[in-house]
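>>> quick one: sequence and predicted model below, then my questions.
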Amino acid sequence: MEAPPDNDVLWARALHFSHSGSPALTGVSLGVREGEILAVSGPRGSGKSTLLRCLSGQLLPQQGEVWFNSTPVHTMSTMVRDRLRRDRFGWIDPRPGLVPELTAWENTALPLMLAGTPRRAAKTAALEWLERLDIGHLARKRPHALLQAQRQRIAFARALVAMPSVVFADEPTAPLHRADRTHVLRTLMSAARSHGITVVLATHDPDTAALADRTVSLLDGRRVTTVHLPAVEVEEGRAACSLSV
């Protein structure tokens, strides 16, 4: 078993995974440097979500290796992987997954409280993140009283509140309008750069991918090289074309 490069916080080699016999990943390898913001791009169904779930330990690859800080995730027990995700990783996806009985600040503080942080300290940290995402005034509201975009901002705050080593974001702005999308993405990127947090961001939106330090592209579960062609005039305006090879 070959150890990953020293400067890669995440490293995967030859990942294979199938859902009900349908290939989702076929021989995907990549490395993610510490503090890097990496976009995983590709159309829906290209394997982006499966890749993030393998990298984060939510799924075990059927073949291949996943390493975090030179430790093999693919050989960890379920309990150890659960602890790794709780203590070192943050997760955002299109569905906020908030606990309906908890307020906005309690949902945000949940990772800290599960890790044993005193309630007062956890609340202070949660309120700071809610303020950064412009929803501090909603701290005492429960999810049913909030708009979808507000609930999604809480999901961003929850993923960042414990200052994880890595944040995995799977199409995190899909439910947001463009103005909300820009603000929360810039907050995520700013927090990552200022605190040295590594971000692995799955997206089919080229504007979102453009905010990352680097992009890898998937198509039908395989890594591909994306060649961007010059913009061309079309009937309804200008459009940029791309060709995956």
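Nice, I can see it. Numbers count the residues shown, from 1 in each chain.
>>> CA only for contacts and neighbour counts going forward, please
Fine.
>>> list the contacts of the residue nearest in space to the middle of the chain.
By CA atoms, centre = their mean, the mean C-alpha position of the chain lies nearest to Ala169, the distance being 1.6 Å. Counting by CA atoms under 8 Å, 6 or more residues apart in numbering, Ala169 touches 91-93, 199-202.
>>> what's the answer for Val28, then?
Contacts of Val28 (CA under 8 Å, 6+ apart): 12-16, 221-223.
>>> ok, back up a step: could you look up the SS state of the residue nearest to the centre of the chain?
strand (DSSP: H, G, I helix; E, B strand; the rest coil).
>>> and the strands in the chain?
8-19, 22-33, 37-41, 63-68, 71-72, 89-92, 166-170, 198-203, 214-219, 222-224, 226-228, 232-234, 237-239, 242-244 (DSSP state E).
>>> between the fourth one and strand 22-33, what angle do the directions make?
Between the axes of strand 63-68 and strand 22-33, defined by axes from the mean of the first three to the mean of the last three CA atoms, to 10 degrees, the angle is 30 degrees.
>>> which neighbouring elements make contact with strand 63-68?
Helices and strands touching strand 63-68, as assessed by 3 or more CA pairs under 8 Å, 6 or more residues apart in numbering; DSSP states H and E, comprise strand 8-19, helix 48-55.
>>> name the helices or strands packed onto the longest one?
Just to be clear, that refers to strand 8-19. Strand 8-19 packs on strand 22-33, helix 48-55, strand 63-68, going by 3+ CA pairs under 8 Å, 6+ apart.
>>> residues contacting Ala115?
86-87.
>>> one more time with 6 Å
For Ala115, the contact set (CA atoms under 6 Å, 6 or more residues apart in numbering) is empty.
>>> most tightly packed of the helices and strands packed on strand 63-68?
Mean neighbour counts were compared across these using mean count of other CA atoms under 10 Å; the top stretch is helix 48-55, at a mean of 22.
>>> identify the residues contacting that one?
Against helix 48-55 from outside (CA under 6 Å, 6+ apart): 59-60, 202.
>>> who wins for neighbours among those?
Ala202 (27 neighbours; other CA atoms under 10 Å).
>>> how distant is the lengthiest helix in the chain from the center of its chain?
Under DSSP state H, the helix in the chain containing the largest number of residues is helix 178-195. Mean-position distance between helix 178-195 and its chain equals 12 Å (CA atoms, centre = their mean, to the nearest Å).
>>> which ones are touching Val66?
Contacts of Val66 by CA under 6 Å, 6+ apart are 11-12, 72-74.
>>> revised request: answer the last question for Gln148.
Contacts of Gln148 (CA under 6 Å, 6+ apart): none.
>>> ok, second structure coming up, stack it against the first:
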Amino acid sequence: MAPPDNDVLWARSLHYALGGTTVLSGVSLGVREGEILALVGPRGSGKTALMHCLSGQAVAQQGEVWFNSTPVHTMGQAQRERLRRDRFSWIDPEPGLVPELTAWENAALPLLLRGVSHRVARTSALEWLERLDIGMCARKRPHALTQSQRQRIAIARALVTTPSVLFADEPTASLHSADGSQVLRTLTAAARSHRITVLLATHDTEVAALADRTVALLDGRRVSTVAPTTGAEGVTACSLSV
């Protein structure tokens, strides 16, 4: 069964185990083109594992994953790597910048690796750095920047290729609340203006509120609510909308 025409990503009955531990158990999901979808749940609920399967970084032991009506679950490793390079981008909780490169070079790296000219790659990188209020640091290297500044560069690097799908795994977890809110507003505004589909994994309800729709996970399964908890990793109850 092929996915609906308006779903850019579609998964059915994903079962995934890692090191003998079940991480996903029968998860199905559809993501519409241009949608910002928040995956919520406590740490260990399966959010990152689900994004790994949807992006082709991991292959579920059972189930299907489709991207634009193309079956990702039947692709070989080289095909999946090409898909991730050409159509997807990823933001981790930590920026993972190349220390020897300047801010603009780090942001431009995906374009340079694709063979885009130095001039065009630099112009695009600088534009994104400006949008993320980090343009003044374009010539600085990561060691001279704050954690917030480094994460903004990582986000610019993810957006510079205008990917079809952006996977953001707790992208502001290492930032202070004010910095994180500003960065996420910029990220979601950029995604909407460029029709970029975003999967945003978070345990923060304020972050999830920026999304068009929320899907809750608990112990590797989709649930209708996540029970309220307290502390930095808590999430309040949220309705599931499919």
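Structure received. The shown structure was predicted, so the numbers you read here are calculated from the model rather than taken from an experiment.
>>> and the TM-score between them?
The TM-score (TM-score structural alignment, normalised by the length of structure 2) is 0.93; 235 aligned residues with a CA RMSD of 1.8 Å.
>>> circling back to that earlier point, with structure 2 overlaid, how far apart is the longest helix of structure 1 on average?
Following superposition, helix 178-195 of structure 1 is found to deviate from structure 2 by 0.8 Å on average (mean CA distance after the TM-score superposition for structure 1).
>>> contacts for that helix, please.
By CA under 6 Å, 6+ apart, helix 178-195 of structure 1 touches Thr173.
>>> just want the angle from it to strand 166-170.
160 degrees.
>>> helix 178-195 of structure 1 versus strand 37-41: what angle between them?
Using the same axes, to 10 degrees: helix 178-195 of structure 1 against strand 37-41 is 140 degrees.
>>> for stretch 35-46 of structure 2, buried residues please.
35-42, 45-46 (16 or more other CA atoms under 10 Å).
>>> sorry, back to before: Arg120 of structure 1: which of the strands of structure 1 is closest?
Minimum separation from Arg120 of structure 1 across the strands of structure 1 (CA to CA) falls at strand 89-92, 21.3 Å.
>>> rebuild the contacts of Ala169 of structure 1 as CSV, extending it with distance to Leu130 of structure 1.
Listed next are those as CSV, based on distance: CA to CA, whole Å:
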residue, distance to Leu130 of structure 1
Trp91, 17
Ile92, 15
Asp93, 18
Val199, 20
Val200, 22
Leu201, 21
Ala202, 23
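>>> of all the residues you listed, which two lie farthest apart?
The widest separation within the contacts of Ala169 of structure 1 (CA to CA) is 13.1 Å, between Asp93 and Val199.
>>> comparing those two, which shows the higher neighbour count?
Higher neighbour count among Asp93 of structure 1 and Val199: Val199, with 29 against 20, using other CA under 10 Å.
>>> thinking that one is in contact with Ile37, fair?
Yes. Between Val199 of structure 1 and Ile37 a contact is recorded at 4.6 Å, counting by CA atoms under 6 Å.
>>> quick one on the thing from earlier: same check for the contacts of Val28 of structure 1, but in structure 2.
Here is what carries over to structure 2 from the contacts of Val28 of structure 1, by both residues aligned by TM-score structural alignment, their matches' CA atoms under 8 Å: 12-16, 221-223.
>>> quick one: those as CSV, columns for distance to Leu110 of structure 1 too.
Compiled in CSV, these are given as follows (distance: CA to CA, whole Å):
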residue, distance to Leu110 of structure 1
Ala12, 29
Arg13, 33
Ala14, 35
Leu15, 32
His16, 33
Gly221, 34
Arg222, 36
Arg223, 36
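>>> and which of these is nearest Ala155 of structure 1?
Ala12 (26.5 Å).
>>> list the buried ones in stretch 83-92 of structure 2?
83-85, 88-92.
>>> before we move on, what about stretch 138-147 of structure 1?
138-139, 142-143.
>>> format those as CSV; extra columns: distance to Arg132 of structure 1.
Below are the buried residues of stretch 138-147 of structure 1 laid out as CSV (distance: CA to CA, whole Å):
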residue, distance to Arg132 of structure 1
Leu138, 12
Ala139, 12
Arg142, 19
Pro143, 19
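>>> of these, which belong to helices?
Reading helices off these, I find no matches (DSSP H).
>>> out of those, which comes closest to Leu25 of structure 1?
The closest of the buried residues of stretch 138-147 of structure 1, once distances to Leu25 of structure 1 are taken by CA to CA, is Pro143, at 34.9 Å.
>>> once you drop chain neighbours, what's closest to that closest one?
Pro100 (5.7 Å; CA to CA, 6 or more residues apart in numbering).
>>> could you do Cys137 of structure 2 as well?
Spatial nearest neighbour of Cys137 of structure 2, chain neighbours left out: Ala103 (6.6 Å); criterion: CA to CA, 6+ apart.
>>> counterpart of the one you found in structure 1?
In structure 1, Ala103 of structure 2 lines up with Ala104, judged by TM-score structural alignment.
>>> so what's Asp93 of structure 1 up against?
With contact set as CA under 6 Å, 6+ apart, Asp93 of structure 1 has these partners: 169-172.
>>> 10 Å instead?
49, 152, 155-156, 168-175, 201-202 (CA atoms under 10 Å, 6 or more residues apart in numbering).
>>> which position in structure 2 pairs with it?
In structure 2, Asp93 of structure 1 lands on Asp92 (TM-score structural alignment).
>>> how near is its match to Gln151 of structure 2?
Taking CA to CA, to the nearest Å as the measure, Asp92 of structure 2 and Gln151 of structure 2 are separated by 9 Å.
>>> overlap in contacts, those two.
171-173.
>>> one step back: hey, what's in contact with both of Asp93 and Val199 of structure 1?
Shared contacts of Asp93 of structure 1 and Val199, counting by CA under 10 Å, 6+ apart, come down to 168-169.
>>> surely Arg80 of structure 2 and Ser55 touch.
Yes. Using CA atoms under 10 Å, Arg80 of structure 2 is in contact with Ser55, at 8.1 Å.
>>> the two: which is more packed in?
Per other CA under 10 Å, whichever of Arg80 of structure 2 and Ser55 has more neighbours is Ser55, with 26 against 19.
>>> what residues does Gln77 of structure 2 make contact with?
By CA under 10 Å, 6+ apart, the neighbours of Gln77 of structure 2 are 56-59, 83.
>>> how about Val245 of structure 1?
With CA under 10 Å, 6+ apart, Val245 of structure 1 has these contacts: 219, 223-227.
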